[in-house]
Every structure is written in C-alpha cells, then in structure tokens.
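Participant: With the sequence up front, the predicted model follows.
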Amino acid sequence: MRNHNITVYPFTAIVGQERMKKALILNVVNPKVGGVLIRGEKGTAKSTAVRALANLLPEIEVVEGCKFRCNPHDIHAMCEDCLEKVKTGILKISSVKMKVTDLPVSATEDRVVGTLDIEHAIKKGEKRFEPGVLANAHRGILYVDEINLLDDHLVDVLLDSAAMGVNTIEREGISFSHPANFVLVGTMNPEEGELRPQLLDRFGLCADIKGIMDVTRRVELIKSRLSYETNPEAFVASWQAAESELCGRILLAQNLLSEVNISDNMLELISQICVDMNVDGHRADITMMKTSITLAAFNGRTEVLEEDVKEAAELVLPHRMRRKPFDNHPDKQDKLNESIEKQREKEKNKSEQQKKEQKEHSGKPQDHPDEQESDNPQGSTGGQPDASSETLFSTGESYQIKQLSPDFRRNNRNGSGRRSKTLTSSKKGRYIKSKIPEEKTTDLAFDATLRAAAPYQLVREKNGNSIIIHESDFRKKIRENKIGNLVLFVVDASGSMGAQQRMVASKGAVLSMLMDAYQKRDKVGLIAFKGDSAELILPPTSSVELAQKYLQELPTGGKTPLSHGLMKGYETIKSELRRDPDTCPFMVLISDGRANVSMNGESPIQETKTIASMFRGEGIQSAVIDTESSMIKFGLAQEISTALGARYLALEDLKADSIVEAVRSSVPFDLQFPSGSFSI
C-alpha cells in the first residue's frame, strides 16, 4: 500500500470519526451526492482519511497520455484530444491510482481553472491551454483544507465545476472546456470563520467532528499510531483484509446503485423532514434522496428504508438548518425524530382510511366502532423542558437599524470581502480600465489591445492576416475588487459600566456591528479591560459567531485599566499588520474614560493619552463611544478621543441603537449596518 514511496495509513484503521468516514465513502460510491464539508478541530484525521480512502480504492482506467485522465469508456466525457484519438483509432488505455489533488488557500483563479494563452491565440489563431487544479483533479478527489479561508469567488468556481462536471475557461471571447468530475472534500475549523450560507448549501453532505473524549478509545488511537510509526509495512499488512473488504463493498455498491428504488412514502418523508427543518430551497430534498439511495446500495439493498433517510438527513441537513448568523442551534435530533414520527402517523392514518373505505365499499358492517376515532388522531403536547464582584449583563433588546453607505476606496491591497473598494491584480475583480503591462500578462484587455493596434493596420505587413498585433499594442486589465477590514473592539468591562445598564447597551451595539461584519466578511477582534489588566478575549478572526459567544459571556466589574486596554489594542493591530500588511484596521473604544489603573505608576489619564497618541502617530483610524451618562460629566473620553485623533461620540441616551447609529456615522470606511431587526 505504497503511494509515491509513502506508506499510507489504512482507512479502516482510523479510530472513531464514523460520520466523516461514511460521508467520504458515500461520495466515492456516488459522486453525484455533491461532495462533503468536514467541520471540526485540528488533528481529527481529516486529511488522513481522505488520502487513505483514495489509496484503498482500485486503479482506474484512463486514456494513456491524456492530461485530464479521461475515461476511455465514456465518449461523452472526453476532452477534444481523446475524441480525436477515438476517431483515428489510436486510443490506448492504461491504469492509474485515484489521485488526491490539494488546493492551497493562496491559489489564484488561474491556478485553479487553468489559463488560456491569449497572446498565442492572437498571434497564431490557436487555443493553447495550461491545465489547472481542476484538470488535475478530474476523476479523483479535490481536497481543500481550510476552505472557509479560500476566496468566495474560488469556492463558487469549485462548486460550479463539481456540480456540472465541466470546467470552462473564457478569456476575451476565447473559450475552452474540459471534463472536471471529482469528489470535492472541504475541511474547516468553524472558529476560524464560516462559509456563506449560499456556499454551505452547495456541499452535498456535512460531517461535524471533534476529538474523541472516551479515554479507552483515545488510548486505542495512540497505540495504533505508535504501531504504524514503528513498522508501517507490518501495520498496513495487518489491516489488509479489512481494507479489501471495504473496497469490495464500495465496488458492489457502485454496481448496485442503478438498481435501488425509492418509494413515494420515503420521498414524502424526505420532504416532510426538510419542511420541518425550515431549510431553504429544494437542494436538500434532492441531495437527501441521492444520499438515501447511496446508503441503501452501500448496505447491499435495492430498496430505501426509513433508516437510510434518517442517516441521510444527519449528513445533509446540519449545514443547511441555520438561516442567519447568531441564531441558536435547535435540537436537530429531536426535530428529526419528530418529523419521522409525524410521517409515520400520516402513513398510519392513510392506511386506516384506506381500510375504512374498502370496508364501506364492500358493504361490510364495522365491528369496531372505536376504530373511527383513529381517523382523528389527537396531538400531544410535550413539556418544555451577588455575592461576586462581577456581574454578567445581557445584550439588550431588538432594535431597528437604518443603512448608511459612504464610499471609501483603498488602493493596491489584496484580500477578499465586501467592505472597501481596492485595485487588485486578481482576475476575479471587475474590469474598470486598462494600462500598458510592465511584463508578460495573462489578463489581456482584448478591447484596449485592438484599439491600440487599429491606427497602425494600414502600414503593417499583414501577409494575408486580417489584423496584425505587436507586443507594444498589448494592454493589461486593471480590476477593482472589494476587501474586508479588521474591526477591533476595545470594551470597558469595569464596574462603572454596570450603572444604568450601560453594558447592556454596549453589548448590543457590538453585537449589531458583528452582524454587519458577518455580511461584509470582515475580521473582528475583542479586547476587554477591567480590574488590573486587559485581555485579548478573541484574537482577530472571521468567526463573528465566536466573537458573539465571548461577548455574551463577558462579565462586568472591578477598576478601569483603560491604558492597558489601549496598549493591548495597539499591540494587536501592529501584530496583524506585520502578519498581513494589507489589513485595514479600525479600533472602536467603548468606555466612559475614567481610567484609574496605570501600567507604569504615572497618572492613569496621562498614561492613557500617551498611548492614544501612538494610534494617531501610526495613522490607525478609530472611534470613541463615550458611555458617561451622569448629570456631572468629566469629559475624559473626549480628551482621549482627541489624543487618538478619533471621532468622538457623546451619547445621552445609551440605547444600543443610538450607539450603533453614532459608530456608523463616525467610521471613515463603509461600515454599514443592515436594515431590519434581529434578536440579541
């Protein structure tokens, strides 16, 4: 079981993670299931399982010498070169192992879809294609680790190709297509950010996994890994029988797939479950049907049973049930069981009604009058189910937010998102103008190139050609894109914030901004200061739901170490800028400014102003929300705002929507909020 001189860990030797393994197997049995998204912690055998499954499967037959590894027995899915070989009768067949192709998070669009040499096409009139990742993944597995960090546009491209089985590249009216049938496997850690719901829905299955908590099983895992590392060949040999058995079962399921039948009752059950789970659209119904059929085939049956539908629902619905960010997760298993029971009751009533009609039609007297009562099933109702110096405040009530969209542009930055406009070298951006390229380019502005060449056509030697283009005529596209920003919240969690429910309003404001950050694909961070120090509760991340979780659990109490909070904010932003110079940071300070704890023994207020001036010196943009609401005001937050060079916002009414409205008007870039209401 060697692959490129590496002994691959056996698939059947992986301890636990049964749902992930089942989802992978189902996609291999029936690629039309639509791929699988594996969500979970690091170190839970995600990549190991993918490579082990590919290694377990038998070799596939391909057209010898074909860069797309076309199927020699499927003329409808062949590339142009293979079709030509079929016509000339020179097609040869060879066998290769199923391939796992990795897609790095930093991949560009050209690297993914491949490129057309536009310059060659213009000069020679010939299409010349350079294969990309999708071409290499054809008839194999495309593995995308941390797919939630991949640019949304590239995720769209992957899912479109996976669904259609074809990759089409179009550049300036020149088009090229090739087969791209592959099993898409994406992995992600939800704490690092979510995929958009529209993209989540495109994955057929989803497996949520986590580390094994049973000590006995963990010990079994350790021993297996130790045995593998000590003698890989012997370890693999000990699992050979189990590997061969699973391989045979997969091949049998593939052959049995076309013979599986699914009854109308099972289709009704599938639709009933999807309706009860409030999933959008109809993709869930169709995917659950395909998965149920595949499960039946894998279990060696030609008829779909209720247990197949239930298991399919557990793989098809987890990533489709949440309708908007910050919704609480319902008890999915209870809802699923309720849907199944509801459908059983409907079938029972339907069956009894048919029996009743048959008896009435035959004229026979009804010997059991109490059976009539069964035609009117009764529903049932289930039961639904300080002495401390710190206080945990809630996050306020629902409120309406108006929308504001100031235009702000940042140039020459890379990244993704939906906040600020920027010029980009990526081909996914919108074409806005052209320029003369400094070096060879694959993003040729065809229209501008023709315009540049047009005035010289009368004096150029054409030699029978319609148009002659020189290298000096080439023009490169300038594209515009949108990127996200880093919004760092520095929140005063001292005891004074508990007065007059200040913390309730402040938490509501931050949560409202998190909703907007979710929609604009911003990164967010959260710092809280209280007592004698400040803490980076949440390092900058795209997981706004994780920020919401920490915000809700943030207690209030103690002194006000404001200088600590600002210094922690400054250090966090500088660290992010070193890691990613394209980061657009914006700091939001929410406090009354009453600093009473210093870092170095000097006046707390003066120390705070000194640190604040560092933000201004570095050009880090910020806003200060003054939560002071007493009759006598000290104006300390306003002084700190001046030192920061920030927009100062004094609010008499500390309702959450007032803070949000103020922050919105102060932000120098497009920090807008959605209209409508949502629960906090």
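Facilitator: That came through fine.

Participant: can we go C-alpha only for contacts and neighbour counts from here?
Facilitator: Will do.

Participant: neighbours around residue 553, how many?
Facilitator: By the other C-alpha atoms under 10 Å criterion, the neighbourhood of residue 553 contains 12 residues.

Participant: Could you do the one 3 residues further on as well?
Facilitator: Applying the criterion other C-alpha under 10 Å, we find 23 residues in the vicinity of residue 556.

Participant: dropping in the other structure now:
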Amino acid sequence: MEAREKRLIFPFSAIVGQEKAKLALLCVAVNPLIGGVLLKGDKGTGKSTLVRALANVLPEIEVVADCSFNCNPMNPLEMCDSCYERYERGESLPIAKRRMRVVDLPLSVTIDRLVGTIDVERFLREGKKALQPGILAEANRGVLYIDEVNLLDDYIADSLLDAAAMGWNTIEREGISFRHPARFILVGSMNPEEGDLRPQILDRFGLCVEVSAPMNPEERIEIVKRVEEFHEDPISFYKKFESEEKKLTEKIVKAKELLPKVEISDDLLKLLAETVINLGIKTNRAEITTIKTAKAIGALNGRRRVSLEDLEKAMELALPHRLRDKPFQKPPQMKPPKPKDDKEHNHDHKHDHKHEHKKEEKSGSARNQGIGSLEQNFRSIEAKIPRIESKNFDGSEFTGYRSSRDVSITVVNFPKGIPVSYVPSKGEIRDVDFYNSAICAVLNDKKPPIKLEMKDIRVRVRKAKAPTLWVLLLDSSGSMAVKRRISIAKGIAEKLVESGYIKKSKMALIVAKGNQAEIFVSPTKNYWEVLEKIESVPTGGRTPLSSALYNLLLLANRERMKDKSVKVRAFLITDGKASVPLFGKRIKDEIIELAKALRKKGIELNIYDTNGKGINPGISYVPILKDIANAKVCKI
C-alpha cells in the first residue's frame, strides 16, 4: 500500500526548478529544529506539490510499535506519558520502523480533531475513559502541512502554536489528563493575495521561500510535458524517477548522521552577526536558525565545515521574512556581505577591514533600503498627525482603531470556536458532544455496552470570534484638499488598515469623489492592495456623501448574505460636507434616511471629522450621523 501511495504522488526529483524551495524542505528534513518552512507564492506555482512530494524522500524513523504517538524508543524525553511509565518500569518497548509522514491539517479542522479527544467508542463499549489521538499525535516526528495557512482559524492557530512552541501537546478532556510529544516540522503554503500571515505564526517558520512560476519558456514546456506524462501513467512515471528518489533519501539519512559533526568558523559567525545587525533584525532567532540551516546545507553536501556559500544560501532562506519592523514594511533586497577573499578560510584582517567598510556604508541606509515609497509615506503621515493633536474617540492620541473587546458570537451545533456548554439536539446534527451524550445515556440507567438514542444526543455550544468587515469611506472631494486634509485622511486610513490586519478583519475601501462614490476595493484580506489603493486615490470634485453611505449598505448586505454573523464596522473620514444628492431629494433628508438604515442594520459607524477649528463654510452632516446613526465621532 505504501509503494502504491508513493507512485500516486508526483516525485520530488521530477519537479522542474524551485531549487530554493527544495533546498529549504531538505534542510528541515535533515534538522527539524530549524523550525519549518513557509512557501509563499501565487496560485498554481507548485507549492502543495512540493510539500506532498517530500513524503517520497523522507527516511524511516524508529518508533514504539504499539504507541499511537510515534514516540522515540531511544529517547525518554520524546515519549508520551504512557511510554515513559513503561520505560521507568524497565519494560522493553517494542520497536518498529516507519516512514516520516506528511500530515495535512485541513482549514475546517476542529479543536478536538487537532489535539485529541475522548474515545467515545471505547467509552460506550466498556464504560472506560480513553483518549482518541488527534492530528498533532499523527504529525509527531513527521511533517505537519497547512495549505493556505493564512486562512487558518485563530483559535486553531493559537492551539497549534502552543504545541509547536512547547514541543508537547497536553490534553485536558472530561477528566482525562494526558501529555504526548508534538515535535513536528511545520510546513505551510499561502497565496499572499488572500491576506497576510499573523506575525506570531510567521515567526514560527524558520525558513521562508517565495515560490514563483518560471519565466523561461523551456522550463514551462518541460513542466507541462512531465505533468501530462504523470497523469497518463503515474506508476511508470514514478519508476522513471525512482532511483533519484532513493538517492535523495540516502542523502538525507547521511546528512542527519553527519550533522552533529558539522562546524562553523568564528569568522563566519561574526560575518553573520554583523549582517543581522546591519539589516536591523532584532530577534536572536535569525542567527540561530541561519546557523542550523547552514550546517544542514553543509551536511547535505557531505562537508564537515560550513562554507561561505552555505552561509549565504542559509541567510537567503532564514532572514528575509524577519526584516520587517511593521506589518506592511517591505523587506529590503537582502544581499549578504562578502569578504574580499571568497574562500572559506583566510578571512582574518582583510575580513575585519571589509566589515568596517560595510558598516560605514550601511549604517545610514540598511534600515531604509527597499522599504518603498508606501512605507515612507506612511511614516511621514504618521509624523504629521500628532502635531495636529489628533485624538481617538476616547480623547487619547490617535494610534489606529482599537476595540475594547473582540466581537464574539455564540454558535450552537456548529464546529467552530471554544466549547462552553451543550444542549439537546434539534434537527440536523453537525457538532455532537459524544462524551456528554454518553453521560446522558448513563444517567438514563444504561450500562455498558451503551446504545445511544436520539433523546440522548447533545450538541455543543461554542463561543467563536465573529467574522468582521471593516469598510473605509474616504472623502477625497475638492474640499479635502484644504489645509492638507486629504494627507491626514490617508494617514488615518493607513493606520486603520494596520489595525484591521492585527484583528484579521476583512477590509473594503469606498471613495467619495465626483458625482458618485465608488468601491475601490471589495472585501478582502489583501491589506497591501488596500494600502496601495489609498495611496493612489485622487483628490477633487464634488462630495457624494449619500452615495458613499448607500454603497456601504449594499456592501454590508452582500457580505451578510454570505455569512449572516458578519459584524460590519465603517470608518468615515470626511470633513462632513455633501454636495451631490443620490435620489434627487434634499441631501439632508437622504442623509437622515441613510443614517436610520445604518442603525437599523446594526452597522457600527465611526467618523473621523477632518473639519478642524476655525471658520468652515458649508453645512456639516456629521452631527446628523452622530445623533441618528449613533456614530462615534473623533474630531481631527
């Protein structure tokens, strides 16, 4: 069965190009302590194929034969509670060899499936509490793969990070307490267009690789030919590359054996430390991961000493995703400095002089290089806002929108969120609470083996984070050009995008300008797109405020048709003027009707009023929106 499964997977050695991604995956196979790999790239570039193909070349490992957690029989520190007790009693643990596995983590996974839960079948049959292992148990000492990792539910991601950080999974379920090792290679793939990754998760990946489709016609033709050949006859295609696959497996095994003997010189360590400092990277994880990767590369090449080339390759894999100080700061084009003598040894005094020159050259520009005009504009606007005494809704200095609490919802019979209770089932059963259902059956004087009846079934009640949509309504009419109002407005909008990124909210952008408001960005988690559109918004023309509010209502209705639990927050950045009616009525009457509709639909409206102190000709409709729509107003 195993051989058959292997042939159905596209061979690792048959993948055309993507050498950097291949190297990263082989490195973590040699040394899982590197911390995992993140593959970022557009759809259809082979990210998932690369990871699943890795299963073909992973070597065998020794495990405790009768244990569900792939415990290491040679190391008591990598044993579950049960195996450790047996080891302490002096029991001889049965040993078996198994291939390292690539375990998929579906985005729809529940917390019980992830960490493990009660073995209901055994409970019903024998009346005894026992544990049913979860995905973390299956992934121990293997590879845990998350496709579209940036779309993973927050609650699941937090539990996963806890296990990854500790190397252990602790299960506390209905009177059962159990602990088992969870030491897996975390591999994720994502399409940046669908939203960025939370910093907490990004930092867990030791290596990060940008995966892109080759732009060489010959390579693209070869990819098409190989894929067609694989689809026509997978078994024959696999046999064609079988010897190459075995060589890769042997290479990994030899590299794992050689790894403890690989050394790195003090000169290269100093070179790495200076590079990290010059690039402005604050985390020590940068050096630690780079060194482990460089040693793995050296071991894969059969060397006992890390070369400068090994170190450079490791830096390209381990440093780029750690260069950002802020969520939307573009990383510089990182190029590690080279000593004059390109050989591994003979750095000494030449080496030191080269470093001093590099320091002088980079000290003024290393932190700024490659950041891009967007980030520079963001910082310039950020510097301007405090000088005009911008305040939050509570009167404090403006730092972006901050909610006092996350919006949560109670869901019944739906497998999402934290379980808090259970209720009798009604209608279709989607999230059964097996343990409490069995308890209810026992309370009805049933004895093992227990047979559940419909009246015994209980479903879970959960608390979940409500999906949120943040809509930015940016007034860019001619009146906003007065006193640099549009620059201030764009600065506020950019800060709101950063806050939305932290909250993982969908973002949309509506621009009010001319005769009709326009939806510049439909609801998305591609925060870069929103920032770029804000940057490019032109100024001038009349103020279609009614049209902007009407578009807000339409947008909210569309999103709630997809998910009725969506909470909509709107942020109107305006000077309060309006000069274009929407339905041919008086503008004031339209604003009143639209304000009533916003309140009725439960849309939270927040207004940043750029109409500062002094004489401001014209009518401001901010007071109407404040009174009727119950809007919160921040005076800029």
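Facilitator: Thanks, I have the structure now. Please read these numbers as outputs of a predicted model, since none were measured by experiment.

Participant: Show me the helices in the stretch 301-450 of the second structure, by range?
Facilitator: Secondary structure of the stretch 301-450 of the second structure by DSSP state H, counting those that start in this stretch: the helices cover 308-318, 348-362, 373-387, 434-443.

Participant: Mind listing residues that contact whichever helix or strand comes after the shortest one?
Facilitator: This means helix 434-443 of the second structure. Sequence order places strand 458-465 as the next helix or strand after helix 434-443 of the second structure, per DSSP states H and E. Applying C-alpha atoms under 8 Å, 6 or more residues apart in numbering, the contact partners of strand 458-465 of the second structure are 406-425, 429-434, 436-437.

Participant: Now list the buried members of the residues you listed.
Facilitator: By the neighbour-count criterion of 16 or more other C-alpha atoms under 10 Å, the contacts of strand 458-465 of the second structure include these buried positions: 409-413, 415-419, 422-423, 425, 431-434, 436-437.

Participant: would JSON lines of the helices of the stretch 301-450 of the second structure with distance to residue 568 of the second structure be doable?
Facilitator: Conversion of these to JSON lines gives the following (distance: least, C-alpha to C-alpha, whole Å):
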{"stretch": "helix 308-318", "distance to residue 568 of the second structure": "38"}
{"stretch": "helix 348-362", "distance to residue 568 of the second structure": "45"}
{"stretch": "helix 373-387", "distance to residue 568 of the second structure": "25"}
{"stretch": "helix 434-443", "distance to residue 568 of the second structure": "35"}
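
Participant: Looking at those helices, which one is packed in the most?
Facilitator: The highest average neighbour count among these, using mean count of other C-alpha atoms under 10 Å, belongs to helix 308-318 at a mean of 22.

Participant: List of residues touching it?
Facilitator: 20, 24, 206-209, 268, 272, 286, 289-291, 293-295, 297-298, 334-336, 342-344.

Participant: Looking at the helices of the stretch 301-450 of the second structure, spot the one closest to residue 128 of the second structure.
Facilitator: Relative to residue 128 of the second structure, the nearest member of the helices of the stretch 301-450 of the second structure by C-alpha to C-alpha is helix 434-443, separated by 11.2 Å.

Participant: What is the equivalent residue in the first structure for residue 294 of the second structure?
Facilitator: Using TM-score structural alignment as the criterion, residue 294 of the second structure maps onto residue 292 of the first structure.

Participant: From residue 262 of the first structure, how far out is its match?
Facilitator: 8 Å (C-alpha to C-alpha, to the nearest Å).

Participant: hmm, back to that, go ahead and confirm the match of residue 294 of the second structure touches residue 301.
Facilitator: No. Residue 292 of the first structure is not in contact with residue 301 according to C-alpha atoms under 8 Å; the separation is 11.1 Å.

Participant: More neighbours: which of those two?
Facilitator: Relative neighbour count places residue 292 above the other of residue 292 of the first structure and residue 301, with 30 against 18, counting by other C-alpha under 10 Å.

Participant: Now do the host helix or strand of the more buried one: everything it contacts.
Facilitator: When secondary structure is defined by DSSP H and E, residue 292 of the first structure falls within helix 283-298. If you take C-alpha under 8 Å, 6+ apart as the criterion, helix 283-298 of the first structure is touched by 26, 29-30, 32-34, 201, 204, 249-250, 252-254, 256-257, 260-262, 267, 270-271, 274, 302-305, 308-309, 311-313, 316-317, 320.

Participant: No further questions, thank you.
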